[in-house]
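*Asks:* Give me coordinates for this.
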Amino acid sequence: MTGYGFQFLLLALFVVHVLTLNDATNLSLFQSINAMGARLPAWLVSAITDLGNGTTLGVIVLCYLVKRPELTLRVVVAAILSLLMVPLIKDYFAAPRPAAILEYLNIIGETRHTNSFPSGHTATDFLFAVTIFLVSKCNKVKLGLIAVAAIVGASRIMVGAHWPADVVMGAIVGALCAYGALLLAPLVKLTDTLRLRSYLVLLVVILLCELDKGYDADAFWQVIMLRWIWFSVCAGLIWQFWKRTHRAAKLEG
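*Replies:* Model prediction:
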């Protein structure tokens, strides 16, 4: 049972989405939030929006899975659902981004013009936040996760990449993918050996995806540094887990 928390969250997102379907409201919200991004340090806004980047969030999620291994299968299933749904919706609507329509706006990072709806960064962030939301019993944790995911979503407007309607629908898609994973993937108990292999495979896949992107000339050095700090933290956690299991195996032997 997911309780009323998820139902309320989903209802709130749909209500906000209906409001953003009005072009005037969507534009007004975009201009207000986008202007906020112009008043903040560009590197900070970029660092916040990077928390929805697939590789950055992927390695953060992997850090969490080292502590909560029973969620590994569920997170993987949710990610697969998102990887299937988001591109399909983007291609179907082929909505123009703000830079393709507006003459004046604040843009941080790469300028894109197509496939605006929905926001993939927001979908990814809400996917992870709602996955934990559905299993957590602490209301402070739930509210904190949704707040962080919402801030990341708002940053997509601040950098000029998405309309508010894109962000809200991204949140809905991410939440539904997390709920779908709840129905499809049970919590699983993994052996220490399988846990270690899973962590290493996931880390290598995420690392290869990061290296495959190549050098981004528009990226701020602070963002790149933070991203590699997360990779270092993740590798350290996996190393500590291996040492604990290796020591335990020697004692048993």
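
*Asks:* From now on I want contacts and neighbour counts done on CA atoms only, so please keep to that.
*Replies:* OK.

*Asks:* roughly how far is stretch 83-91 from the heart of the chain?
*Replies:* 15 Å (Cα atoms, centre = their mean, to the nearest Å).

*Asks:* Show me the contact partners of that stretch.
*Replies:* Asn115, Ser116, Phe117, Pro118, Gly120, Ala123, Val173 (Cα atoms under 8 Å, 6 or more residues apart in numbering).

*Asks:* Between those residues, identify the one with the most neighbours.
*Replies:* Ala123 (32 neighbours; other Cα atoms under 10 Å).

*Asks:* Quick check: which element contains that one?
*Replies:* helix 120-133 (DSSP states H and E).

*Asks:* now the other sequence, so there's something to compare against:
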Amino acid sequence: MILLFIQDNIRCDWLTGIICEVTTMGNKGLIWLVLLLFLLIYPKTRKLGMVAGISFLICVGVAETIKNLVMRPRPFLSMAELVPLVKPPHSYSFPSVHTVSSFSVAWILLWSQEGKAVRYTVFAFALLMAFSRLYVGVHYPSDVLTGILLAFLGSYAVWRWQGHKTK
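*Replies:* All right, here's what the predicted structure looks like:
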């Protein structure tokens, strides 16, 4: 299984510290809320911040609803050999809300007119956040992939509805 492969072959001391910090930044969507705040503060990016914020709220709301409907247990509860590297979450596993919150903002920025460095850095950080959930052992790969897809669909709908207002 992928999670055990990561645990047995990729985890190492220097990387674990970094990945645990990254995953912690995603708790409650904190890093993304801070980014949204910065986008909203500056007049040049305010409209983009509003669109990304709408995407964040809708996507996270849908993900939390699905999570509580599906009620999938965390992988470390069904795989005794999997050791989580962070305090085990008490919520359900499917989908990964860390991933949804990350990509709900990252997709919007990727489609925007912001500079390439900003767009690609945010998108790369969203990918790292998604990977971190696997690395720390609190999500199945399908939780993360579904989170990326769910955020894509929600963000795309918001972008089609409001994206033209970012210019």
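
*Asks:* What does the superposition give as a TM-score?
*Replies:* Once superposed, chain against chain, the TM-score is 0.83 (TM-score structural alignment, normalised by the length of structure 2); 162 aligned residues with a Cα RMSD of 2.4 Å.

*Asks:* coming back round to it: what range in structure 2 does the helix holding Ala123 of structure 1 sit on?
*Replies:* Under TM-score structural alignment, helix 120-133 of structure 1 corresponds to residues 97-110 of structure 2.

*Asks:* which residues sit in contact with the residue nearest to the spatial centre of structure 1?
*Replies:* Ranked by distance to the mean C-alpha position of structure 1 (Cα atoms, centre = their mean), the top residue is Asp125 at 2.3 Å. Taking Cα under 8 Å, 6+ apart, we find Asp125 of structure 1 in contact with Leu51, Gly52, Leu57, Ala149, Val152, Ala171, Gly174.

*Asks:* returning to what we had before: what is the mean deviation of the helix holding Ala123 of structure 1 from its aligned residues in structure 2?
*Replies:* After superposition onto structure 2, helix 120-133 of structure 1 sits on average 0.6 Å from its aligned residues (mean Cα distance after the TM-score superposition for structure 1).

*Asks:* superposed on structure 2, where does the next helix-or-strand element following that helix end up, distance-wise?
*Replies:* Scanning forward in sequence from helix 120-133 of structure 1 by DSSP H and E, the next helix or strand is helix 139-158. Following superposition, helix 139-158 of structure 1 is found to deviate from structure 2 by 2.3 Å on average (mean Cα distance after the TM-score superposition for structure 1).

*Asks:* Pull out the buried residues from helix 139-158 of structure 1.
*Replies:* 142, 145-146, 148-158 (16 or more other Cα atoms under 10 Å).

*Asks:* any chance of the residues you listed in CSV, plus distance to Arg68 of structure 1?
*Replies:* Output for the buried residues of helix 139-158 of structure 1, formatted as CSV (distance: Cα to Cα, whole Å):
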residue, distance to Arg68 of structure 1
Lys142, 16
Leu145, 16
Ile146, 19
Val148, 20
Ala149, 20
Ala150, 23
Ile151, 24
Val152, 23
Gly153, 25
Ala154, 28
Ser155, 28
Arg156, 29
Ile157, 32
Met158, 33
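
*Asks:* Pick the one among those residues closest to Ala129 of structure 1.
*Replies:* Looking at those and their distance to Ala129 of structure 1, the nearest is Leu145, at 5.3 Å (Cα to Cα).

*Asks:* give the contact list for the aligned partner of that closest one in structure 2.
*Replies:* When structure 2 is aligned by TM-score structural alignment, the residue opposite Leu145 of structure 1 is Val122. By Cα under 8 Å, 6+ apart, the contact set of Val122 of structure 2 is Ala106, Leu109.

*Asks:* again, but for Phe131 of structure 2
*Replies:* Per Cα under 8 Å, 6+ apart, neighbours of Phe131 of structure 2: Val144.

*Asks:* and if we set it to 10 Å?
*Replies:* Phe131 of structure 2 makes contact with Ile19, Val22, Thr23, Thr99, Phe125, Gly137, His139, Pro141, Val144, according to Cα atoms under 10 Å, 6 or more residues apart in numbering.
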